[in-house]
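Engineer: for reference, the sequence and a predicted model appear below.
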Amino acid sequence: MVASSPAVPAVDTVELAAASPDQPQPYRELGLKDDEYERIRSILGRRPTDAELAMYSVMWSEHCSYKSSKVHLAYFGEKTTPAMRQKMLAGIGENAGVVDIGDGWAVTFKVESHNHPSYVEPFQGAATGVGGIVRDIMAMGARPIAVADPLRFGPADAPDTARVLPGVVAGVGTYGNSLGLPNIGGEVVFDAGYAGNPLVNALCVGAMRTEDLHLAFASGTGNLIVLFGARTGLDGIGGVSVLASETFSDGTGRKKLPAVQVGDPFTEKVLIECCLELYHAGLVVGIQDLGGAGLSCATSELASAGDGGMRIDLDAVPLRASGMTAAEILSSESQERMCAVVRPQDVEAFLAVCAKWDVLANVIGEVVDGGRLVITFRGETVVDVPPRTVAHDGPVYERPVRRGPGQDALVADVPDRLPRPSGRAALRAEILRMAASPNLCSRAWVTDQYDRYVRGNTTSAQPADAGMVRVDEVTGRGIAVATDCNARFVALDPYAGAQLALAEAYRNVATSGAVPLAVSDCLNFGSPEDPHVMWQFQQAVRGIADGCALLGIPVTGGNVSFYNQTGDRAILPTPVVGVLGVIDDVARRVPSGFVRDGDTVVLLGDTRDELGGSEWAHHVHGHLGGRPPAVDLAAEHRLAGLLAASAARGLVTGSHDLSDGGLAQALVEACLVGGRGARVELPHPDAFVALFAESAGRVLVTAAPEQVDDLLAAASTAGVPAHVLGTTGGPALAVGPLEPLPLPALRSAWEGTLPALFDHPVPG
């Protein structure tokens, strides 16, 4: 007996939709509100087809449409002056920001989130997060040259962290290593606020000649649309409309595997080389990667940004699953795919380049007159829409914004009541205790799983303050990048906390000897339907935008990730800020450790009794309250200028920023990274404050004895306070009257924590 074939689903055509206006549709299950569905019907003058409903649901999702954040993100544009735009070649609204770094070179960079998929399936969620951000960089015409990964998890010793973290790290490492991209930076942060909702943010940097810049638009009637890369499958369907807008309830995270994409880094590697050859051959008019929302996004955005309409034939899309519906083909988020606009006379050459790289490529449509996006399937029209209504004219919400009633109590709970260690033995023990804490200890267990030096152009990577990569092998011109955010500071004061994140990333780039040039951000928050969350978001956006205006560097792009919460408990507000800087010659970079004996140790900046939101209060007492450290962006600007000038003049031999853990942690890291001790005095009469306060605007530098006077004079001229602390050298860290801390004891404390937590099989 021959088994019968499964029935082929009927095609829901435009004609059928017009003839059956009352047919029920599962729009709520796809994440659309009642009024949004009615608006779609009004736009079309009928009910949408199944395929149209799928397109609108993914493109009007929070992830793609920014419907709750648009009204606030506009503030970035309002605060960006013509002077700030001078070096910006592409900005907000493009796949990634692009800045001119001189000598005919441009750099593109962006940071994005892949939080919810990484909770559901840690390895693939993190891996495809890397793959997606790399394709954004490819779509600008650049060669990806480095990645970084700001990561946040629940408590380090929590069972769910043991499930999620190893998979995330393996996913980031496997995908990036397979692509041959150095991982040059990022963060690993543990806090109960991320329990059940880790943050997996990914940053990529790419380099190109300025004339190679490409943008996403479909212009030129008669030009053809070519889909190239991997086949389209069932993985990732609903990723942006369901996972990215869903709050997880305890225990549900592993039930949504079909919505998580599956990555193949080796396919992406050849796709990178294929794209670069296509660009250099002049065969591409416009290009868009297929990430969130898949073909729905690529076709509607290309058509919307172009000068006409577009016709697409889904029967020409190569599939890796049988029986896929039009809605599934359009919604699939299968990875490693790109969509290009190609002149008819160039198609043969385009396909030949793809064949050379063994990249599957098919013509799936063309640019047409008429201003409509028309898509056919099995010979029937299943989509006929104005593309702007899908891609750019979605709903815009002015959500209620309200400072929550608990904010005053949080700020009033100052850390002054917390018992502080006193006495030499107690302070010495506290230095060791803090060095071993999960948020301050060595990240080598994580970063050793990444290839940080592949391709041979990495000049600095973790544990350096900023990653640095050479762009031009002739001149030595390079870029530095750092990402930062202390979410506890943001919880206490979202405006000031976001500026502190900006200041720290800006300062970290400056410590390397680079000049900060541009910003990309990844704004991770809870539900936008919570007025207090929207207040946090509004204040953070304004803080970053106002801060960038004061520093004179633009926000070139980024990402908003909402609905990061478990049940009704939102994550700590986490606006991760990435800063990119340029250095004329990477040979003049400044290392972050004590690299020579006999150098003078100088602290730039002043120390105040500021412990609100500090790592000491968090780790030792589990406390969050008070006010974050004061932020003075004018002082940060002066400090950065001093650091860049000092690096160029060769006045400093080492430079390390002070942030989490204060001076104590900076001294520990400088000793261990450089492999030598130091003897220093404290810059504040209160030894505890001197060691553990987290005042902003401070950097620990070293200088050769014969250069110290010049350094101090330069600091005075720049208006930067400078305090000589002591001298490098010896087998221990000796701090004031405390008994010296031998380097082996420091190293054991600093390096032992993460291996003890994660160097074992995960149960189950």
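Structural biologist: That came through fine.
Engineer: CA atoms for contacts and neighbours, from now on please.
Structural biologist: Noted.
Engineer: settle this for me: Y66 is touching G558, isn't it.
Structural biologist: No: using C-alpha atoms under 8 Å as the test, Y66 is too far from G558 to be in contact (11.6 Å).
Engineer: take the one below as the second:
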Amino acid sequence: MPLADSDHELVVAELGREPTPAEAALFENLWSEHCAYRSSRPLLSAFDSEGEQVVVGPGDDAAVVALPGEEDTYITLGIESHNHPSYVDPFDGAATGVGGIVRDTLSMGAYPIALADSLYFGAFEREHSRYLFEGVVEGISHYGNCIGVPTVTGSVAFHDDYEGNPLVNVACIGLIDDPERMVTAEAQEPGNKLVLVGNATGRDGLGGASFASEDLSEDAETEDRPAVQVGDPYTEKLLIEANEQLLDEGLIESARDLGAAGLGGASSELVAKGGLGARIDLDEVHQREPNMNGLEILLSESQERMCYEVDPANVDRVAEIADRYDLGCSVIGDVTEEKYVCTYDGETLVEVDAEFLGEGAPMNDLAMDEPTEPARELPDVDTKSGVEAVLSSPNTASKRWVYRQYDHEVQTRTERRPGDDAAVLAIRETLPEDTADEAGTGLAFSSGADPNWTDTAPYEGARAVALENATNVAAKGATPLAAVNCLNGGNPEKPDVYGGFGDIVDGLADMCSDLETPVVGGNVSLYNDSPSGPIPPTPTLALVGTKAGYDAPPLSLSGEGELLVVGDGALAGETTPGLGGSELLSQFGGTDAFPALPDNPGELVETVAEVADADSTLATHDVSHGGLAVALAEMVTEEAGATVEITGEASATELLFHEQPGRVVVETTDPAAVEEVFDGVAPVTRLGAATTEGTLSLSVEGMTVHLDAETVADYRATIADALS
């Protein structure tokens, strides 16, 4: 993809001459949509990124957030997309997505402690969708398991419009247990050395940044394969441990991982953030392939590489540590006060102002069309057929086939495992050394989006995505702390596509603001378009919350309490539930408005967390995808079930299958206390009693559906049955 004429004119005006071929290629990559956010940056100011807990906000490799009440313990949050590479090569595309977000974590001085993957594919019944799905899951599991970082949460969604362009969004949490260890991607001082540590440089991944900034073509799987990086998790594991030792010994002044645009991207961005320059000798870069030219060395996106700024007095020690971990190490240049210069074989290939290279791309001013609101056209569905179809849908079916391939126990922090509303991690570093028998901070982690929601109503659907993730962590007793987002859209040059994208930005930003949850970083992936059409606007949100201790109510019923649902205005007769965006309509057809969301989401989420932490609470589960019918069925086990009667002014279909988030089913021994806490906050409806019979007896409008645990499991085994 050559440099656009208008961009070429700007570069010529800045340089006072024609750019060299290497300069033109570097501008092409760093001024691409993938790197420069040319179409999305004008919209991103909608997000509130500030808060007393925010140590480092957007703009670095990852955000840094202080844990509540802790002066010395930080977490990092980052999220990335590897969408186009995962279409071309699902295994390596997804695997290197994991590797990249982990290195973003390392570059902040953090140790990676948890991963989340949010995955989106075409219709599950299509063979090609299942091929991509299997390859992506295998790539994530292979890389994550090999490096010893647990994948603890995430989401999987299937939708026709991802057929030509799947999405692979991966988030990572890191831990910094000493503020002195934190580093950033801002070069500190002229005269310091730039040191490349890690894998040798090859030709894989050339042009990856520009490849990610254009629509996928029909022959992308063959023609664009060279743009996909090839990962080596065993080297990444060595890099993780070497990075820890470099931090322990205070040898790093600043750091940047090599991702988009390779060494050229990492080194120029590093010095530009510090208002500095660099002089880089590409001949010094350690290589794994013969006869590479300077441009290939500069733009290669070979994986498992870090660029460090190092005091000259510490260079030898850095090399010793790299050698100890069997990693390559090259002193490739110096930080300067002048321009960004790259030489190769005695020739100057690049001589530009680093800040202009990194920040000079002009923003796009694109037209937007407002999405239209769907009409109300509902199918005629009986309760039993609806329950069977929705429970069996790949979107609401069990994702156990996925997460059983991930090692979620490594590092021994995972207290609430995948398959629940949110993972809960034990942060024991918040405890004083003499209180080993007590519990530290519990960190709840949720990630995902629902394309049915945002395809139906981009703005309201995005608000719902934020509320659902917040409700997920609240249902485990945690209150939201911070979030990062991965905003995925189609070709922004199409007004209807860009209009939908603008709406998901505003919707996500507005709800996070209502929740008082700062959005501290993120990623944008546009041009997710193919001959089969654009993807639905997809705002993946990865959100963390905190609580005292690690105990959290499970999703599964105990059989000993009464069942309530909180936050469901439809059951209380306060709202008319919309079925728009529901799995029921995706199964049976029809359209409707998206359900109304609560007016006080922040207060609602805080109250849910309070109830979840009560001693009288036995189980909690958020109600969202598939509606109340699915939530209740998911809580049934062989040892516990429930007898439930649902009444309301709406139809049985509406009451059972609308997907308004912000609702939670609670099993409690003290229903009156729950009602008292929620008085004036949200409606509470008594549903019935839990039992020890392992059967859900669901009555609505005079019709009763009986589902035992085995039947529920059979319905929800859609994915495992198809792939076994």
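Structural biologist: All right, it came through fine. Only a predicted model underlies this, so the values are computations on that prediction, with no experimental measurement involved.
Engineer: circling back to that earlier point, and Y66 and G558 of the first structure? Which one has more around it.
Structural biologist: Neighbour tally, Y66 of the first structure and G558, criterion other C-alpha atoms under 10 Å: the higher count belongs to G558, 26 against 23.
Engineer: please enumerate the helices of the stretch 351-500 of the first structure.
Structural biologist: 387-391, 407-412, 424-435, 444-447, 487-492, 494-511 (DSSP state H, counting those that start in this stretch).
Engineer: contacts for the second one next, please.
Structural biologist: By that I understand helix 407-412 of the first structure. With contact meaning C-alpha atoms under 8 Å, 6 or more residues apart in numbering, helix 407-412 of the first structure is reached by 492, 624-627.
Engineer: which ones among those residues map onto helices?
Structural biologist: Among the contacts of helix 407-412 of the first structure, the residues falling in helices (DSSP state H) are L492.
Engineer: out of the contacts of helix 407-412 of the first structure, what pair is the most spread apart?
Structural biologist: L624 and R627 (9.5 Å; C-alpha to C-alpha).
Engineer: hey, what's in contact with both of these two?
Structural biologist: Common contact partners of L624 of the first structure and R627 (C-alpha under 8 Å, 6+ apart): 612-613.
Engineer: give me the more crowded residue out of these two.
Structural biologist: The neighbour count for L624 of the first structure versus R627, taken as other C-alpha under 10 Å, is higher for R627 (25 against 22).
Engineer: let me know the outermost residue of the second structure.
Structural biologist: Using C-alpha atoms, centre = their mean, the residue of the second structure lying farthest from its centre is G346. It sits 43.5 Å away.
Engineer: and that one, what pairs with it in the first structure?
Structural biologist: G346 of the second structure maps onto G379 in the first structure, with residues paired by TM-score structural alignment.
Engineer: which ones are touching that match?
Structural biologist: So G379 of the first structure contacts nothing (C-alpha under 8 Å, 6+ apart).
Engineer: helices of the stretch 101-250 of the first structure, residue ranges please.
Structural biologist: Counting by DSSP H, counting those that start in this stretch, the helices of the stretch 101-250 of the first structure are 115-120, 122-138, 159-179.
Engineer: quick one: buried residues of stretch 428-442 of the first structure?
Structural biologist: 428, 430-442 (16 or more other C-alpha atoms under 10 Å).
Engineer: what's the nearest residue to T695 of the second structure if we skip its chain neighbours?
Structural biologist: Distance criterion C-alpha to C-alpha, 6 or more residues apart in numbering; nearest residue to T695 of the second structure, sequence neighbours excluded, is D708 at 4.0 Å.
Engineer: I misspoke; the intended subject was E562 of the second structure.
Structural biologist: Of all residues not flanking E562 of the second structure in the chain, A689 sits nearest, at 4.3 Å (C-alpha to C-alpha, 6+ apart).
Engineer: what does the one you found correspond to in the first structure?
Structural biologist: With TM-score structural alignment as the criterion, A689 of the second structure pairs with T727.
Engineer: rewinding a little: quick one: distance of the helix or strand harbouring the residue nearest to E562 of the second structure to the chain centre.
Structural biologist: Using DSSP states H and E, A689 of the second structure sits in strand 684-691. Relative to its chain's centre, strand 684-691 of the second structure lies at 34 Å (C-alpha atoms, centre = their mean, to the nearest Å).
Engineer: that one - contacts with which helices or strands?
Structural biologist: Here strand 684-691 of the second structure touches strand 562-566, strand 641-646, helix 671-678, going by 3 or more C-alpha pairs under 8 Å, 6 or more residues apart in numbering; DSSP states H and E.
Engineer: which is the next helix or strand following it?
Structural biologist: strand 695-700.
Engineer: list the buried ones in that next one?
Structural biologist: For strand 695-700 of the second structure, by 16+ other C-alpha under 10 Å, it's 695-700.
Engineer: make a markdown table out of these and add distance to S446 of the second structure.
Structural biologist: Formatted as a markdown table, those follow (distance: C-alpha to C-alpha, whole Å):
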| residue | distance to S446 of the second structure |
| --- | --- |
| T695 | 29 |
| L696 | 27 |
| S697 | 30 |
| L698 | 29 |
| S699 | 32 |
| V700 | 32 |
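Engineer: in stretch 100-120 of the second structure, which residues are buried?
Structural biologist: So for stretch 100-120 of the second structure, counting by 16+ other C-alpha under 10 Å, buried means 100-120.
Engineer: again with stretch 361-374 of the second structure
Structural biologist: Residues 361, 368, 371 are the ones in stretch 361-374 of the second structure that count as buried (16+ other C-alpha under 10 Å).
Engineer: which of the helices or strands spans E603 of the second structure?
Structural biologist: Using DSSP H and E, E603 of the second structure falls within helix 601-612.
Engineer: remind me what that helix packs against, helices and strands.
Structural biologist: Applying 3+ C-alpha pairs under 8 Å, 6+ apart, we find helix 601-612 of the second structure packed against helix 458-474, strand 479-488, helix 495-514, strand 617-623, helix 671-678.
Engineer: mean per-residue distance, the last one to the first structure?
Structural biologist: Meaning helix 671-678 of the second structure. The superposed helix 671-678 of the second structure is, by mean C-alpha distance after the TM-score superposition for the first structure, a mean 1.8 Å from where its aligned residues fall in the first structure.
Engineer: which part of the first structure matches that helix?
Structural biologist: Using TM-score structural alignment, helix 671-678 of the second structure pairs with 708-715 in the first structure.
Engineer: now do that stretch: distance to the chain's middle.
Structural biologist: Centroid separation for stretch 708-715 of the first structure versus its chain: 37 Å, with C-alpha atoms, centre = their mean.
Engineer: fine, thanks again, bye for now.
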